[in-house]
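Asker: heads up, no residue letters with this:
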């Protein structure tokens, strides 16, 4: 009967009728219990015939018909009206349902099915703010709800797995319509990092306007990558001990560069804060504690203006209010007459050469301190602004008059010795920059142009230079001439030339660097071989001989030279040897990723003798990479799996794996998916295990070629008569079912080879 039931719908309905007959008396006595009795009957029948015997809606349909006295078992359900589902609700009705649901109810509804999820994801979650303290302490502010959602709220725990309270937060963060006004992070702990990792896997970035890292972080390693650049307007960070490299990483991020303001507060004194990192930050606010003169010295602010990157910055200095202080102590560094602003003694304006813009410097004192009445906050604001047209014209004429004044001072000397005019011009420019205390008050080519006009007796200050013939730059040289120049330059000189301007960079990047081999162990231990240079480059060269700071090829940090080589678009390495994948190497690879480049390498060797086999191959071009050599001290299954699954490994011609461990301890089954590899182990021969492994490889059928170091005794495990090859005792051949291929096993000196042919 069971077999018939599985095949015949009529037999199935008969079984339902039989179950109905068993309880018809109970239903007659208590008609209101028919649905409960129907459900129990279905459950009992499924116990007997299996869970997939019949779904309950179908069972209930026939049960209900029998209850109504309709025993026609041949009824065809195709004539039934179509069943309406929840998803058939009109769109506006569905949205009204959503308006009455709380956020956690929406997220619960979202998990019903894919179609419901698509609709729920179109509802605005109306979450305005999220605060994260720890995995057990967080809050979510909802626009349409007075109270916030807290991690301690029991109603959330009832719906979301109590063992993982962060699942609610994760569901909110992954919502495609989430648009946060503010995200406050008190701790970037391991649980938070797991959340961000899951967010990365979903290929989503958070739509956040303001982020506040609200706790004094002992480390300045702040992660911003998971937020959308451009949307993020304000970043607020509290630092306890800021580190130069970590702060630099924050400032170089897309999020920081595109934000409207970066607020930094630190208890560090100015002398210990890496101020120079801020030269590349467009907009920032800095609050420090200590003596005002430490931060308001002219060097920092004037360098900010010289660099020309900053758009706006405000620097606060907190100090006790009982300290005697005069604003003249600060403004005395900015007393250039041409920078003064009439009737506003606390304001200075510095023109930006070659533009119609200027930097406005303003000092304010006695700002009310957040720390209380016993303290004051003095501030300096530096902001880049556009000049009105009239102001720009007036400034140009004023500058030319200053040049004319300098010319007047040396006019007699030039008249006596005309050949010295260029030398005197250069010295006059230098003196003028000293007087105005502004080294780029006017660049020298512009100064020399006007100086020469005055030498020639032309004193028209309103002359328009737009009619001048175009100056021919070096980049206008014919391509073949430029390439001949490149052939005579050393690699470090090429990189120096590359940094001159964008046009040079394009031309220099077309020159083959002729680097064939790189060895890397650490930031201070690396070597680079070049075909056109007999001596190799190494870290010791830098700062000593040909690459010292007095030569044009000098790199401030030796590792920066390596980065310049790796990022070269024409680099084609024959071999790269990596001894240790330390922190600096990971930074190099990260910068390589940021430039959207992968290395063109044929052979790579990891001489990594650390315990973990944490090997990164993703920065090399798959297909170009032919050979991969690895020495693994104590490899784990996860590490080997990640290596084998990589595109680089799958496309390589051969992967060499060497390990001191014995074969039985190595996760060899991971290699079933590796097309081409060589294995070499320490310890006992393990003939039987190796033979078993080879047979499994042939059975899986994915390996193309492999070589395992072993003794000739391993062949005794491959003595099938049909596999023997006449006259070749060390050869075996195994046909692959369903193909015209076969696997060939051959014992060679100290190794056995398996190859698909």
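Answerer: All right, it came through fine. All values reported here derive from a predicted model rather than from experimental measurement.
Asker: switch to C-alpha atoms for all contacts and neighbour counts from now on
Answerer: Will do.
Asker: For the stretch 401-550 of the chain, just list every one of the strands.
Answerer: Here the stretch 401-550 of the chain has its strands, by DSSP state E, counting those that start in this stretch, at 515-522, 525-530, 533-538.
Asker: Report the distance from the last one to the chain centre.
Answerer: This means strand 533-538. How far strand 533-538 lies from its chain's middle: 34 Å, per CA atoms, centre = their mean, to the nearest Å.
Asker: out of the strands of the stretch 401-550 of the chain, which comes closest to residue 46?
Answerer: Closest of those to residue 46 is strand 515-522, at 66.1 Å (criterion: CA to CA).
Asker: Can you list the buried residues in the closest one?
Answerer: 515, 516, 517, 518, 519, 520, 521, 522 (16 or more other CA atoms under 10 Å).
Asker: Got another one to weigh against that:
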């Protein structure tokens, strides 16, 4: 015989018996309530009522017909003074406040009176799942072969899961959108990884970032420059200091240089698989630090240009680059000669790479550039440059 859900929800003895069963199983209340909702439906009983019966049975009071009407009306969280609410919220971290603000409007207003500052938010979008990590708390929404998705949340070193008929993208955004639109939200480090399939999915910046994100540093890995520019433009330029990008395809990166985010950044790091040319170096003149892969054409012309551009950059502090000139039979010795430096003579220790150091005094200044150049595989060299003050 198949029992209707309406019958189950209206039969209070049956519902209370289900709660008693969870207590007998010694199931923790959070998991017990999830089991209860899964068995009889989420709208069968509100959590406060479930909690009342759970702890009553837990304390050995097993009367299923107990009349609650004579009990004093229980105090609610919103009944406490605002001053006390603020004291509680003040002692929570940003993640805990995020959970608390979803309870009701009064609590939300108190929680929003504290600027939410997260250490990091890492997001990965793939063709089978969307994952994110908020500080140390992990979440994942996975596509199911049977349709819909399953949402996973890390809790007390274990995982809580929930099945949904929605797509894994829609379900994920139900959690991420309220988070990323919180008033005055700040993220010290935001990272985003987009798989190749996200292009066909038409997953765009407006889906994830409906408002500009106030991030101090950002890492974006994507398949195309267009996608990178789209999501980089979703960052608030004034607060973004550091940018790190990875694009596997070899493309023209001019659009990146044109963004306000790049123009106002202080530190930029490009993955070493991304190749830049000498003409691109002028776009780096406002930066304090940068890291990139530079492909030249003529070492004897390129190296003095690199030195002169860096030496006239007022904000420059340091950089790291891989340099290789593919049309002039490039060699490590040629790079040293173009700087006017000498390569040390003598045997190398096992595993040691041939290295030389060269100092260049900046004209009409008490500062100099220190070049530390190390020979690499495939004819390339690793170049580290530091601006130092002459004592």
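Answerer: Yes, it's here. Small disclaimer: the values here were computed from a predicted structure and weren't measured.
Asker: want to throw the strands of the stretch 401-550 of structure 1 into CSV with distance to residue 154 of structure 1?
Answerer: As requested, those are exported to CSV (distance: least, CA to CA, whole Å):
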stretch, distance to residue 154 of structure 1
strand 515-522, 52
strand 525-530, 57
strand 533-538, 62
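Asker: Please spell out which residues along stretch 302-316 of structure 2 are buried.
Answerer: Applying 16+ other CA under 10 Å to stretch 302-316 of structure 2 flags 302, 303, 307, 310, 311, 316 as buried.
Asker: oh, I was asking about stretch 254-271 of structure 2
Answerer: 256, 260, 261, 262, 263, 264, 265, 266, 267, 268, 269, 270.
Asker: just the helices in the stretch 151-300 of structure 2 please.
Answerer: 168-180, 197-200, 205-208, 225-232, 254-257, 260-264, 299-311 (DSSP state H, counting those that start in this stretch).
Asker: Please convert those helices to JSON lines, extending it with distance to residue 50 of structure 2.
Answerer: Formatted as JSON lines, these follow (distance: least, CA to CA, whole Å):
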{"stretch": "helix 168-180", "distance to residue 50 of structure 2": "25"}
{"stretch": "helix 197-200", "distance to residue 50 of structure 2": "42"}
{"stretch": "helix 205-208", "distance to residue 50 of structure 2": "35"}
{"stretch": "helix 225-232", "distance to residue 50 of structure 2": "44"}
{"stretch": "helix 254-257", "distance to residue 50 of structure 2": "54"}
{"stretch": "helix 260-264", "distance to residue 50 of structure 2": "50"}
{"stretch": "helix 299-311", "distance to residue 50 of structure 2": "67"}
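Asker: Of those helices, which is nearest residue 13 of structure 2?
Answerer: helix 168-180 (34.6 Å).
Asker: what residue of structure 2 matches up with residue 423 of structure 1?
Answerer: Aligning on TM-score structural alignment leaves residue 423 of structure 1 without a counterpart in structure 2.
Asker: what's the matching residue for residue 302 of structure 1 over in structure 2?
Answerer: Counting by TM-score structural alignment, the partner of residue 302 of structure 1 is residue 308.
Asker: What of residue 645 of structure 1?
Answerer: Checking TM-score structural alignment: residue 645 of structure 1 goes with nothing.
Asker: What is the burial count for residue 312 of structure 1?
Answerer: 19 (other CA atoms under 10 Å).
Asker: That one corresponds to which position in structure 2?
Answerer: With TM-score structural alignment as the criterion, residue 312 of structure 1 matches residue 318.
Asker: Tell me who's in contact with the nearest residue to its match once chain neighbours are set aside.
Answerer: Nearest non-adjacent residue to residue 318 of structure 2, counting by CA to CA, 6 or more residues apart in numbering: residue 386, 4.4 Å away. Shown in contact with residue 386 of structure 2 (CA atoms under 8 Å, 6 or more residues apart in numbering): 317, 318, 319, 369, 370, 371.
Asker: Out of those, name the ones that lie in helices.
Answerer: When DSSP state H is applied, those are split such that none fall in helices.
Asker: measure residue 32 of structure 2 to residue 100 of structure 2 for me?
Answerer: 21 Å (CA to CA, to the nearest Å).
Asker: Neighbour count: the two, which is higher?
Answerer: residue 32 (22 against 16).
Asker: contacting residues for that one?
Answerer: Counting by CA under 8 Å, 6+ apart, residue 32 of structure 2 has contacts 19, 22, 23.
Asker: rerun at 6 Å
Answerer: residue 22 (CA atoms under 6 Å, 6 or more residues apart in numbering).
Asker: Just give me how far the one helix or strand it maps to sits from the chain centre.
Answerer: Element membership for residue 32 of structure 2 (DSSP states H and E) is helix 29-40. Centroid separation between helix 29-40 of structure 2 and its chain, computed with CA atoms, centre = their mean, is 32 Å.
Asker: do the same with stretch 231-241 of structure 2
Answerer: Centre to centre, stretch against its chain (CA atoms, centre = their mean), the figure for stretch 231-241 of structure 2 is 13 Å.
Asker: And for stretch 5-20 of structure 2?
Answerer: 44 Å.
Asker: Touching, residue 289 of structure 2 and residue 265? I think so.
Answerer: No - using CA atoms under 6 Å, residue 289 of structure 2 is not in contact with residue 265, being 9.8 Å away.
Asker: Tell me the residue in structure 1 aligned with residue 339 of structure 2.
Answerer: Per TM-score structural alignment, residue 339 of structure 2 is aligned with residue 334.
Asker: give the contact list for that match.
Answerer: Applying CA under 6 Å, 6+ apart, no residues contact residue 334 of structure 1.
Asker: can you tell me how far it sits from residue 107 of structure 1?
Answerer: The value you get for residue 334 of structure 1 to residue 107 of structure 1, if CA to CA is used, is 59 Å.
Asker: Then residue 351 of structure 1?
Answerer: Here residue 351 of structure 1 is placed at a distance of 56 Å from residue 107 of structure 1 (CA to CA).
Asker: do the same with residue 356 of structure 1
Answerer: Distance from residue 356 of structure 1 to residue 107 of structure 1, by CA to CA: 54 Å.
Asker: Looking at the two, which one has more neighbours?
Answerer: residue 107 (21 against 17).
Asker: Let me know the helix or strand that the more buried one is in.
Answerer: Here residue 107 of structure 1 is assigned to helix 103-110, by DSSP H and E.
Asker: what's that helix in contact with?
Answerer: 116, 117, 120.
Asker: Now, of those, which are buried?
Answerer: By 16+ other CA under 10 Å, those give 117, 120 as buried.
Asker: ok, of the contacts of helix 103-110 of structure 1, which one's closest to residue 564 of structure 1?
Answerer: Distances from residue 564 of structure 1 to the contacts of helix 103-110 of structure 1, taken by CA to CA, are shortest for residue 117, at 48.1 Å.
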